[in-house]
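*Asks:* Next comes the sequence, and after it the predicted model I'd like to discuss.
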Amino acid sequence: LPVFATPQSLSDWLKPRMSADVIGTWGVKPGTKSVHNLWLEIAEGETSLADSTPPVRTVEVVIVRIIRSDGKVLIESHQELSNGSIRDRCRPLSEKMKPGESVEDAIFRALREELGGSLVDGNVRIMPDSYVRKVEERLSASYPGLPACYLLHSVDAEVEGLPDEDFCTEEGEEYGGFMDGSSLANSAVSCKKHYWRWVHSDSL
């Protein structure tokens, strides 16, 4: 797999393999992420790129369908990004896995990071026999023009203590390993707020 020392080296590698016009929209078009984001994902081991034309981005993701007693499911309706744009989501809580991380560890990290530790610690029950693994191939919404292969690990869960109404949570530092004041992390588009709502499961 290709290794990139800097975001610029990644950008230089992408250009002959993709349309430069398309790459130019990354981090500029509302709801998209930048080359810096992709470089950070690769550097942190969350994403790999296949050396093809166009390259294929492979990501392993956990999805947690939080279901409450009346059968409604919690979805993330949208995100507020650091550049002020809004990114529509309309999907259950999900998070990219880190290298060497078990599915269970990734689930609990995702719940803590996205919903806040005080909300979820000790209040989570993973539904027995709800685990499903599947592979999806589609274009990435974050990086237009870049095909993606998603390895999805999905579970259903009950989480006590969540608000009954729509609510929002604030994201911690998304690129923790790189937040030393460096321009690399500061150039990346990060999620500042998550907006959550309860929906009927048949509307998903």
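*Replies:* Thanks, I have it.
*Asks:* can we go C-alpha only for contacts and neighbour counts from here?
*Replies:* Noted.
*Asks:* any idea which helix or strand carries the residue most central in space within the chain?
*Replies:* The residue lying closest to the centre of the chain (Cα atoms, centre = their mean) is Glu95, at 4.6 Å. For Glu95, the element it lies in under DSSP states H and E is strand 93-96.
*Asks:* Alongside the first one, take a look at this:
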Amino acid sequence: MSPPPPPSLTKPHPTSLSDLIFSAFSLFLFYSSTPNSNPNPKRRFFKFPIMPLTTTASNKISTTNHHHFATPQSLSDWLRPRLPSDSFAAWGTTPGTKNIHSLWLELADGETSLADSTPPVRTVEVVVVRVRDHKNRILIESHQQLSNGDVRNRSRPLSEKMKPGETVEAAVVRAVKEELGSILEKDEEFVRIVPDSYSSKVEERVSVSYPGLPACYILHTVDAFVDGLPEGEFCTQEQDEYQNLDEKERCELAVSCKKHFWKWVDSNAISS
């Protein structure tokens, strides 16, 4: 369908320069405001490289309902009738598990969301950093020491829950600072992400930290080199990841990781 003809101009027979300018300006206004009748107009693309690595943490899956709980107790009251009683009772009491205060803090910080279902599904986006070295080895977290004194086995690369809207690159740098930063030089460019190493997948399983609570993990994985790490086994202390003082004060009872224990493993022995 062709666009309508332009409206008649106030000055139909321009003879001077000012008349010509007036006519041209009137036509410009008309055509710039006319909708494009072509259903498939050509688009212009800037020739900047777009890499999957710039993927940001989504606001969770569309079927997830976000709940805002004022206190850990309100979260506990909401969860209790939705989970098996024996599983819920194990939170924070079975070695290696976390408690209701820990989950509340994850929700308050936007790291976790819960679906309004029975049982609820906990959705978490995680960045996994396969730290490499020049000997073709991968850094593995062998175990953790929690704030309550429990030791939890890990046997996995460095990983960290992502914040809403956080890019993979930003999450990688933050994860390295929080989990390895206690032995690294400060104010240096010490993280180098390996080009084209990004991959992603979704895993669904029951949460180890919160027994009886199904979890959906959206995993963003990259390889990276980190300067300044020891050659052998070593231990790091968790850096404070919560900047909100109110959250710290309200979650003093939360079970958190205090120490990380690391070792290097031949990359050929690690399954992708």
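*Replies:* Structure received. For clarity, every value in this text was computed on a predicted model and none was experimentally measured.
*Asks:* The residue nearest to the centre of structure 1 pairs with which position in structure 2?
*Replies:* Under the alignment (TM-score structural alignment), Glu95 of structure 1 maps onto Glu160 of structure 2.
*Asks:* and if you look at Ala148 of structure 1?
*Replies:* Alignment note: Ala148 of structure 1 maps to Ala215 in structure 2; criterion TM-score structural alignment.
*Asks:* Might you report the residue contacts of Ile75 of structure 1?
*Replies:* Residues near Ile75 of structure 1 by Cα atoms under 8 Å, 6 or more residues apart in numbering: Arg65, Cys90, Arg91, Pro92, Leu93, Trp196, Arg197, Trp198, Val199.
*Asks:* what residues are up against the match of Ala148 of structure 1?
*Replies:* By Cα under 8 Å, 6+ apart, Ala215 of structure 2 lies in contact with Val121, Arg122, Thr123, Val124, Glu204, Arg205, Val206, Ser207.
*Asks:* Translate the fourth one into the numbering of structure 1.
*Replies:* Put plainly, it is Val124 of structure 2. Residue pairing (TM-score structural alignment): Val124 of structure 2 is matched to Val59 of structure 1.
*Asks:* Helix, strand, or coil at its match?
*Replies:* Secondary structure, DSSP: H, G, I helix; E, B strand; the rest coil: Val59 of structure 1 is strand.
*Asks:* got it, and Trp262 of structure 2?
*Replies:* Trp262 of structure 2 ends up strand, using three-state DSSP.
*Asks:* and it, what pairs with it in structure 1?
*Replies:* Counting by TM-score structural alignment, the partner of Trp262 of structure 2 is Trp196.
*Asks:* Next, the nearest residue to that match once chain neighbours are set aside: secondary structure please.
*Replies:* Nearest residue to Trp196 of structure 1 in three dimensions, chain neighbours excluded: Glu76, at 4.5 Å (Cα to Cα, 6 or more residues apart in numbering). Using three-state DSSP, the three-state assignment for Glu76 of structure 1 comes out as strand.
*Asks:* Could you measure from Glu76 of structure 1 over to Pro99 of structure 1?
*Replies:* Distance of Glu76 of structure 1 to Pro99 of structure 1, computed by Cα to Cα, to the nearest Å: 25 Å.
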